[in-house]
Every structure is written in structure tokens, then in C-alpha cells.
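Q: No sequence on hand, only this structure:
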């Protein structure tokens, strides 16, 4: 994700509670859109991202564990950004603070065995502040990190994944995902072969391949969660690009990027998941004046492939780490 110039990422965890928060922070306000496909989403400020609304850019995006408690992580981020003078304002008025726009999405990790006896003081507001304080343009920690710290991907450990790609036209796309899916990221009977294997680059998630002639049974979901509970799943993600996009174009990018989840998780977008994908544009490089929509289609396809890789990379890293 941080290979996209102008994008920084911060992560914070509460190890005892087996939960965490991830903040995606653009250097300056960025165009943002969202696409929600899961049946049990938990979000904040996503309505403000519609192309017809007043606000056409955001100050940060927050991903969090903790189910509905985790939405408070964005409060901590918004408070810190507002205190530093960042945010939206129609007019600059003395004594009137700007309003940071910080959309967020959460996943369910409340039943993962961590200590959630926090009473009336859940840790997420502080975790949001900590993640913001940790933002960096360096490599993103994969696996048990940030909002994916306490996640499960089917019956495998879930986690945070990230990947990037430079398109043939020279645009950079990046993806960050926290995988807590009901579905399986590996193929039935092939525990080390990921559904995303056709998109793998340089053996980044193990290099496993299905044997010649292998076929999946339509009824075999492999390592999916067999007893999903209400709101106990969800894969949440952000894709970003340096291409200059309008809010409507960013929405198309988010829609196309969702196909990356379908390439990497089976089944996906179920009634038990709250799958959400945000799309960010730093607007550093304009689309071509001629053929802009074709360029957007290529970007969307690249984002889907990159998100599929990020899913497998995150789970692959988590499987090698202690829970």
C-alpha cells in the first residue's frame, strides 16, 4: 500500500485483547469511495462518500477489529487530525475547528479468545490514536498486525495483507486488507494452495500450485468456517492509486476491486460477512485525455488482482506467526 506515493499506514494492537486498528493516512485530503458487498457490514461515514454529496475527499480511512466497539477508533483519529488543523471546512472561521472526514469499517473479533473484559472503556479510541501516531511510509507489517491481529480466515489464522503493482501505463496501485472471512482462502484438500495463486508474484505466498487436472467441487468450500455466527466474519480493505480520479471513478474502482476478494476467498460476500472495500486516489497523475474510461478499467482490473494477492499474503504471513 505504501508503494503508492503519498500514502502512509499506521498499525496498533492490544495483544491481550487480540485486536487492533489500522489507519491509512494520505499526505493530503484524498478522493475516496466505498463499495459494500457483505451482508453484515459495520461502517462509519460511508454515506458521505456518495458522488453526489458535498464532501469529495477524506482525511484518513480507519480499519478496526472490535465489531461495533471498533468504530470508536475513528473518533481518536479524527480528534488528533482536527487538533492538527486537518479536515473539511466550507469557510475558514476563527475559533471554528475543521471537521476531519474519517470513514471506517470494522470486523468481528470479539469471540477469538482475547480478554474483552473492558467494561465501559473499550480500547479502540486509544488504539486509533496509537495507530495514527505510528503512521509510516515504510513497509506494512503483514499477518498478525493492526486490524487483522485477531482475525480468522475460514479455519486458518487471518491477518493483514498488502500488495502493490505498477501498471503498464505507469500508474501505481496498492491494496491493504484485513482478512476475517467466513470463506476459505485455500483450495479444498490443498492446504498450501491459495485461490489467488494465478496472481502470485515471485512466490510471495508460498508458490503452491494445484495439480494438473484438479477440479473443485461446487459443494466443497474447503477450510471455510463451518459454523458462522452473526457478524463473526468480514474482510475489510482499502485500494489506492496515484491516478487522479473523480468520486464517481473512485466508486467504479472500488466496485471492480471487490472482485479481488472473489478471486481469493470462497465463498465471499455471504450473509455472514461485512465485506467493505474503500478506494483512494491521491490524484498525482491524471488519466489520459483520450481513453480515460479504458484506463480506469485497466486500473480496476489491476486493483482486483492486487487485492487478491494481498489477501493471500496476509493469511500466509499469519499462518507462520504465533497467535
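A: That came through, no problem. Computed from a prediction, not measured in an experiment: that's the story for all the values here.

Q: Only C-alpha atoms from now on, for both contacts and neighbour counts.
A: Fine.

Q: so what's the most centrally placed residue in the chain closest to, chain neighbours aside?
A: Nearest to the geometric centre of the chain sits residue 237, at 1.6 Å (CA atoms, centre = their mean). The spatially closest residue to residue 237, leaving aside those adjacent along the chain, is residue 177, at 4.1 Å (CA to CA, 6 or more residues apart in numbering).

Q: in what helix or strand does that neighbour lie?
A: strand 172-179 (DSSP states H and E).

Q: mind listing the strands for the chain?
A: In the chain, the segments counted as strands under DSSP state E are 7-14, 19-26, 31-36, 43-44, 61-64, 104-106, 152-153, 156-157, 159-166, 172-179, 186-187, 190-194, 235-243, 276-285.

Q: Could I get those in TSV, plus columns for distance to residue 307?
A: Output for the strands of the chain, formatted as TSV (distance: least, CA to CA, whole Å):
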stretch	distance to residue 307
strand 7-14	16
strand 19-26	15
strand 31-36	14
strand 43-44	20
strand 61-64	15
strand 104-106	17
strand 152-153	15
strand 156-157	18
strand 159-166	7
strand 172-179	5
strand 186-187	16
strand 190-194	13
strand 235-243	7
strand 276-285	10
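
Q: Comparison target, given below:
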């Protein structure tokens, strides 16, 4: 049986994963929350030269905490990291988090890693005084978390640009013949182009399933020019780009295995964007494992499958985010 997208073709096809978006149209920015209904094992891989992140150090192997309660992706550059504060506050109110000391008077500490993209120069009103909107956006996105959600100019990708085109938020999923599910979500604000030069075909077109991002294909006589990137940003500013993403799977992974999947998933960026991982990109990908399905033996071969599916599904999510923003 061939692998195929899940019923929603969204990251939420992984049972136990919900997604919420919130936007501020005046600011032209937004936030996305990927919520694990139960703590999920997590890892991260950062490849861009200008990252902005929170709590990624604790996802390294050998640290005290293996699991997280949510992942936050946000616009707003460094201001956007405050969205995780809003999400953490909501989780605390529900009694969720890591408890080192089990006493009624000691609150648990929600674990909410985050990554941001730069949308401060997109023309929105950033004159918010001494209080940014992002903690509030985090709360709104948390409250909106559900199994279905919009794609395109939503959430973290609300004010994004993909090269010289509109960026956006996209998601995709794949279910294997033996029942494993892998999902991806990406907020696309890249320096590089997602389109092949002179065409409407996405670089990710070989991974498209059932016309999910328009079905455009390069012409038969298309020839590759190593120095022609297509519709990339002409004058990138330092830190003014970034694609941030999250992979989720029901495969039960160890911290080291999740880290390997994250590193393999990075190739999904390079399948969908050209160039990528530039000095002014903050590209990063998180991985969540709900642990519902044990990896079959031998584990290395099964892990390679999950990593490759993560990369291909992420490439599709990137293209879907930009395609949905153009509709």
C-alpha cells in the first residue's frame, strides 16, 4: 500500500497534535502554536545563519527535560518570542508543565520552545510602545488550537514574504502503508525563491501529491542555471528572512532519534527553496514525537524512513503555504 496524505493533509493528522493561529492585521504579523495534547518528545535543528529561538538548548541530548507542551512559531523577530510567554501562561492555568518539586504551592513550568521570523519591515504598524502584541497573540493562538486550521496568510506567516512573492503558513501530512503518520507545518519567509526561474512551478514540484499546490510543472526544455535563483529577494537585510517549521510524528523516537529526524528534515528546506540556509536566514525545524507507535526493527532503517518522509512532507508544506497565500 502506497503512502498517502492523511484525511486533512495537515500536521494535525498526527493524533494528539493541534494547531492554532492568531494574527494582527494592523501590525501585519501573527503567531502559530503547535500544541501537544500530552507532553511530546522534541528535538530541533537550526541551519540558518541568523536564528531567533527560545528554549532550544534544553532539547539537546542529555538535558533534564525531553518533552515539551507546545511549540510556538511567530513573526515579530525578537519581539515575537514573547508569544511563548502567552502560551506558557495558558498552559500554567491548565496545570500543565514540568514539575521538579511536587508541592501545591509550586507551579509546574510549561516547556514551550519557540522560533521567530523577521516581518518588522513589511509595512505594518509596529508602533506598539513598550508592550508588544505577541504575548496576547500567543494566548489567542492557544485558544484557537484545533484539528483543522487555515493555510496561507495566517499565523506566523501572516506578514511573511517568500522571495519576491507572498509568504505564508502551510501544512501537509503523509501516512505510510504500515500506519505511521508524519506531518509538517512551515511559516515561509525565505530570502530564496520557492519557484523555478521563469515558471510557476515550485522547486518542490516532484514531491507534490494530487495537485495540492496547483500542479504546475517546469517546461520540457527547462535548463538549470546555477546562478539563476529565480524570484529571490534582491537586497536581503540581515535577519530579515527565515523559514521556521515543525515536524510531528506518531513514531516513538528517543531524543537522539528525534534529533536525527530533525537534521534529515532540514533537506526539505533545500528541496523547496533556493538558496536556503543563507547568512541572513534563521531557518529552524522542530520535531515532535507523540510516541504512539513503536518503531519496527531494525530501528535504523525505520528511522531513515521517518526522516525522509519528514523532509519530503516539509517541502510540500512550504509550497502549500506560498500557494495558499496566492489563492
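A: Structure received. What you see is a predicted model, and the numbers here were worked out from it, not measured in a lab.

Q: For the two chains, what TM-score is obtained?
A: With the length set by TM-score structural alignment, normalised by the length of structure 1, the two chains reach a TM-score of 0.97; 317 aligned residues with a CA RMSD of 0.7 Å.

Q: thinking again about what came up before, of all the strands of structure 1, which one is nearest residue 136 of structure 1?
A: Closest approach to residue 136 of structure 1 among these is made by strand 7-14 (5.0 Å; CA to CA).

Q: Provide the aligned range in structure 2 for the closest one.
A: Here strand 7-14 of structure 1 aligns to structure 2 at residues 17-24, judged by TM-score structural alignment.

Q: Tell me the helices and strands packed up against the helix ranked longest in structure 1.
A: In structure 1, taking DSSP state H as the definition, the longest helix is helix 292-318. Applying 3 or more CA pairs under 8 Å, 6 or more residues apart in numbering; DSSP states H and E, one finds that helix 292-318 of structure 1 contacts strand 156-157, strand 159-166, strand 172-179, helix 247-264.

Q: repeat that with 7 Å
A: strand 159-166, strand 172-179, helix 247-264 (3 or more CA pairs under 7 Å, 6 or more residues apart in numbering; DSSP states H and E).

Q: Identify the residues contacting the last one?
A: It refers to helix 247-264 of structure 1. 31-35, 51, 56, 185, 195-196, 268, 277-280, 300-301, 303-305, 307-308, 311-312 (CA atoms under 7 Å, 6 or more residues apart in numbering).

Q: Can you name the residues that contact residue 239 of structure 2?
A: 50, 118, 280-281.

Q: on that earlier part again, out of the helices and strands packed on helix 292-318 of structure 1, the one nearest residue 320 of structure 1 is which?
A: Once those are compared by CA to CA, strand 159-166 is nearest, at 11.1 Å.

Q: Residue 19 of structure 1: neighbour count?
A: If you count neighbours by other CA atoms under 10 Å, residue 19 of structure 1 ends up with 32.

Q: Give the closest residue to it in space, chain neighbours not counted.
A: Using CA to CA, 6+ apart, the closest residue to residue 19 of structure 1 is residue 150 (5.0 Å).

Q: Trace that neighbour over to structure 2, please.
A: Using TM-score structural alignment, residue 150 of structure 1 pairs with residue 159 in structure 2.

Q: any idea how far its match lies from residue 269 of structure 2?
A: 20 Å (CA to CA, to the nearest Å).

Q: Ok, residue 84 of structure 2 next?
A: The value you get for residue 84 of structure 2 to residue 269 of structure 2, if CA to CA is used, is 24 Å.

Q: What residue in structure 1 is the furthest from its centre?
A: Of all residues in structure 1 (CA atoms, centre = their mean), residue 94 lies farthest out, 36.5 Å.

Q: That one -> structure 2?
A: By TM-score structural alignment, residue 94 of structure 1 lines up with residue 104.

Q: do the same with residue 245 of structure 1
A: Residue 245 of structure 1 maps onto residue 253 in structure 2, by TM-score structural alignment.

Q: Hmm, that match is touching residue 287, no?
A: No. Here residue 253 of structure 2 lies out of contact with residue 287, judged by CA atoms under 7 Å, at a distance of 10.1 Å.

Q: Need the overlap of contacts for these two.
A: Common neighbours of residue 253 of structure 2 and residue 287 (CA under 7 Å, 6+ apart) do not exist.

Q: Quick one: the helices in the stretch 1-150 of structure 1, in order.
A: For the stretch 1-150 of structure 1, applying DSSP state H, counting those that start in this stretch gives helices covering 73-83, 124-133.

Q: how close does residue 57 of structure 1 sit to residue 129 of structure 1?
A: 21 Å.

Q: Oh, that last question was meant for residue 120 of structure 1, not what I typed.
A: For residue 120 of structure 1 relative to residue 129 of structure 1 (CA to CA), the value is 18 Å.

Q: And the two? Which one has more around it.
A: Set residue 120 of structure 1 next to residue 129 and count neighbours by other CA under 10 Å: residue 129 wins out with 24 against 6.

Q: Now do the same for the more buried one: its match in structure 2.
A: Checking TM-score structural alignment: residue 129 of structure 1 goes with residue 139.

Q: these two touch, right, its match and residue 87?
A: Yes. The criterion here is CA under 7 Å, and residue 139 of structure 2 meets it with residue 87 at 5.4 Å.

Q: And the residue nearest to residue 19 of structure 1, how close does it get to residue 110 of structure 1?
A: Residue 150 of structure 1 is 9 Å from residue 110 of structure 1, by CA to CA.

Q: between these two, which one's more packed in?
A: residue 150 (35 against 21).

Q: So the more buried one is in contact with residue 18, correct?
A: Yes. Under the criterion of CA under 7 Å, residue 150 of structure 1 makes contact with residue 18 at 4.8 Å.
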